[in-house]
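*Asks:* Based on what follows, work out the 3D shape:
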Amino acid sequence: MTSELSAPRTVPTLESVAERAGVSRSTASRAINGDARVSPQARSAVEEAVAALGYSPNRAARSLVLRRTDSVALVIPEPDERVLNDPFFAGTLRGLTAALEDDDIQLVLMITRPGQADRSMRYLRNGHVDGAVVVSHHLEDALDRALVDSHVPNVFVGRPLSAVATGLQYVDIDNVAGGRLATEHLVARGCRRIGTIAGPADMSAGIDRLAGFRRALAAAGLPVDAVEHGDFTLDSGAAAARRLLAAHPDLDGIFVASDLMAAGALPVLAAAGRRVPDDVAVVGYDNLGVSASTQPPLTTVVQPVPAMAQAAGRRLLDLLRGGPAQEPLIFSPELVVRASA
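*Replies:* Presented below is the predicted three-dimensional model:
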């Protein structure tokens, strides 16, 4: 004889919810799924029945009806090692997770390796996620153009570069103002031969920070020719610093477009016998943790990455709820002064 303790638990069904609420099965289903056609009285009755019975909707069936997956993608078109080693992406994950935590939305991480943008777009178009946040976008990835064509809800962190992507939503920092702020600090400090290790020329952050650098030097009547590019990595910062010193040995100030590149440049300066900040003042960009641990600690421009990613996540949720498109959200840069400048 089966004991009471071993008896199987009866799982409440949609039919039992409908019966308790005194409505049809279809009305109960519409009420649970938020259909506006359900009367307030019926909706209240269904909600009371759901609470009383402990009913939990079948998420798979709900996804089939609503064509919703309750998941969004974070798309990062970068190599694996870059994503794992750059604090920018850890900050992005923290911010986006914070935006989604109250909505029971699953975050899917999509690392799009070079040459695999088409594969990622097929995944997005095939309805595996409801929308996407894209960070660290490069012009050749063409993700902005593809997302315009696909109609997949999306928000970029960082200004999209494609001319056809003017309707895309994005969150960014004013990188032109940030590059100008960093360079003006070097000018105010008395530097007169200032160079830069700029970011990639196929990313809006690299383009805009370099533009700010050039504007500040032009306004001060100083030469703007000392420019080398890196890819926002430690090794590229070291290589660019060696090229910069070889071409312009008289530099007394360097604006570096990311703290990781600056961390790579500092040992190169030390090996060349250039003391920081006595011989060469250095200003970085990001303030994501690296800047406080270098020797000497970096003066840097604050890029509020977690707040930017959180804002992008909230905007994506608004789109998924049927909200209107919004104007770009642009954060203002700030400078943190430390020993390097």
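*Asks:* use CA for all of it now, contacts and neighbours both
*Replies:* OK.
*Asks:* which residues in this structure form strands?
*Replies:* 71-76, 106-111, 131-135, 154-157, 169-173, 194-198, 227-229, 253-256, 281-286, 299-302, 329-331, 334-336 (DSSP state E).
*Asks:* The ones you listed into TSV, with extra columns for mean neighbour count?
*Replies:* Shown next, in TSV, are the strands of the chain (neighbours: other CA atoms under 10 Å):
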stretch	mean neighbour count
strand 71-76	22
strand 106-111	16
strand 131-135	24
strand 154-157	27
strand 169-173	24
strand 194-198	28
strand 227-229	21
strand 253-256	29
strand 281-286	28
strand 299-302	25
strand 329-331	16
strand 334-336	18
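*Asks:* To compare with the earlier structure, here is another sequence to fold:
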Amino acid sequence: MPASARPRRPSLEDVAARAGVSRATVSRVVNGATTVDSTIAARVDRAVHELGYQPNLSARALVNRRTDTLALIASESDTRVFGDPFFSRIVQGATLEAGAAGMQLVLFMPQERTELERAERYVRSGAVDGALLISQHEADVRLPETLSRAGVPVVIGGRPFNEDLDVPFVDNDNVTGGRLAARRLVAIGRRRIGTITGSKDMTAGIDRLAGFRAELGEAFRPDLVEQGEFTQDSGLAAAQRLLERAPDVDAIFAASDLMALGAIQVLHRTGRRVPEDVAVVGFDDIQVAASAAPPLTTIRQQTALQGRAMVRLLLARTRPDLELPPLPGLPGPATASHLVLPVELVERASA
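*Replies:* Sure, this is the predicted structure:
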């Protein structure tokens, strides 16, 4: 087909005309800027979809075919990402490792479907060399598969829902962590052991509950299970529900330290002593766990190392030419299909 007969690719100007905005506004939206009014951004996104516009950002890197940029996608609110120590530590680890390789990270925090689609378009456009996906929810299950099919190197933080998908991942040993928590509470003589689970649409929450249940065996009580969302407020609310239904509970395993701290608030408020009346075990070993009242017994996971390991796995696939120093603590080579980092029980005064 002669060039004159080929359909013309939509341009930024075409999108701007369709959306009724300036070319500069379109450029900011397709490049992932968060400063554009949400109503205007939605109009631009609709015009991009209707016209089939695809930015060719990789033209900036035609010489070496690299951008030296990685996308970090966390499907959470900015309040959660910047307020939960889990995220700050994993971002810190990923940033350190990327920086050591002369690369940078661009952070996406999509919450709505349109925001997720915008992040996906940006990553697929060639603006980054690969993507790190953390805090994956079941609703996001298609994203790693879509990006992989588009030829974008991807590494997932956590066990993926679809384990048949050929995408590398780095996880902490959540099943063993749940087992260690249950084992500790049984060892100190607790018999009415409740649990506040993590989100049931995330594999971390599923796996921690599975380990806890398996370790307790016949002593596991389904009626002493309450669901949380890995936040302090959700832990507080779940503990209230649990104590109203089972006031004689003598131990609580919370699937995150933030939820454990929320549970301790409720226990103090209702006149229960920790650990004399109710022992509490958390999960994460965030910085404030050691200074809680009382100091929190918890399962330590290596979140910063997880972030670094995710970048290592990605670089092993995108930059095999790089010679990086060994990364202590990795349970396998960076060329492995997945890595599961060990966890450990940290005994403090709460249990």
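*Asks:* what's the TM-score here?
*Replies:* Scored against TM-score structural alignment, normalised by the length of structure 1, the superposed chains reach a TM-score of 0.78; 280 aligned residues with a CA RMSD of 1.8 Å.
*Asks:* returning to that earlier point: redo the strands of structure 1 as TSV? Include distance to Ala51 of structure 1.
*Replies:* As requested, those are exported to TSV (distance: least, CA to CA, whole Å):
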stretch	distance to Ala51 of structure 1
strand 71-76	25
strand 106-111	24
strand 131-135	30
strand 154-157	34
strand 169-173	38
strand 194-198	58
strand 227-229	60
strand 253-256	57
strand 281-286	47
strand 299-302	47
strand 329-331	40
strand 334-336	49
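*Asks:* For Ala60 of structure 1, find the nearest of those strands.
*Replies:* Nearest to Ala60 of structure 1, of all the strands of structure 1, is strand 71-76, at 12.4 Å by CA to CA.
*Asks:* So which bit of structure 2 is the closest one matched to?
*Replies:* Under the alignment (TM-score structural alignment), strand 71-76 of structure 1 falls on residues 69-74 in structure 2.
*Asks:* can you list the residues that contact the matching stretch?
*Replies:* Residues outside stretch 69-74 of structure 2 that contact it (CA atoms under 8 Å, 6 or more residues apart in numbering) are 81, 103-110, 119, 123, 127-136.
*Asks:* Same question for stretch 80-100 of structure 2.
*Replies:* For stretch 80-100 of structure 2, contacts defined as CA under 8 Å, 6+ apart pick out 74, 104-105, 109, 231, 284, 286-287, 303-312.
*Asks:* now do stretch 198-212 of structure 1
*Replies:* 136-140, 158-161, 175-181, 183, 196, 227-232, 256-258.
*Asks:* Now do it: distance to the chain's middle.
*Replies:* Remark: stretch 198-212 of structure 1 is offset 17 Å from the chain centroid, using CA atoms, centre = their mean, to the nearest Å.
*Asks:* Figure out the length between the terminal residues of it.
*Replies:* One end of stretch 198-212 of structure 1 sits 11 Å from the other (CA to CA, to the nearest Å).
*Asks:* Return the set of buried residues in that stretch.
*Replies:* Residues of stretch 198-212 of structure 1 classed as buried by neighbour count (16 or more other CA atoms under 10 Å): 198-201, 203-212.
*Asks:* any chance of these in CSV, plus distance to Ala219 of structure 1?
*Replies:* Below are the buried residues of stretch 198-212 of structure 1 laid out as CSV (distance: CA to CA, whole Å):
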residue, distance to Ala219 of structure 1
Ala198, 19
Gly199, 22
Pro200, 24
Ala201, 23
Met203, 25
Ser204, 22
Ala205, 21
Gly206, 20
Ile207, 19
Asp208, 17
Arg209, 16
Leu210, 14
Ala211, 12
Gly212, 11
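*Asks:* Just the ones in helices from the contacts of stretch 198-212 of structure 1, please.
*Replies:* Taking DSSP state H as the definition of helices, these contribute 175-181, 183.
*Asks:* OK, contacts around Lys310 of structure 2?
*Replies:* Just to correct that, residue 310 of structure 2 is Met rather than Lys. By CA under 8 Å, 6+ apart, the neighbours of Met310 of structure 2 are 94, 132, 155-157, 169-170.
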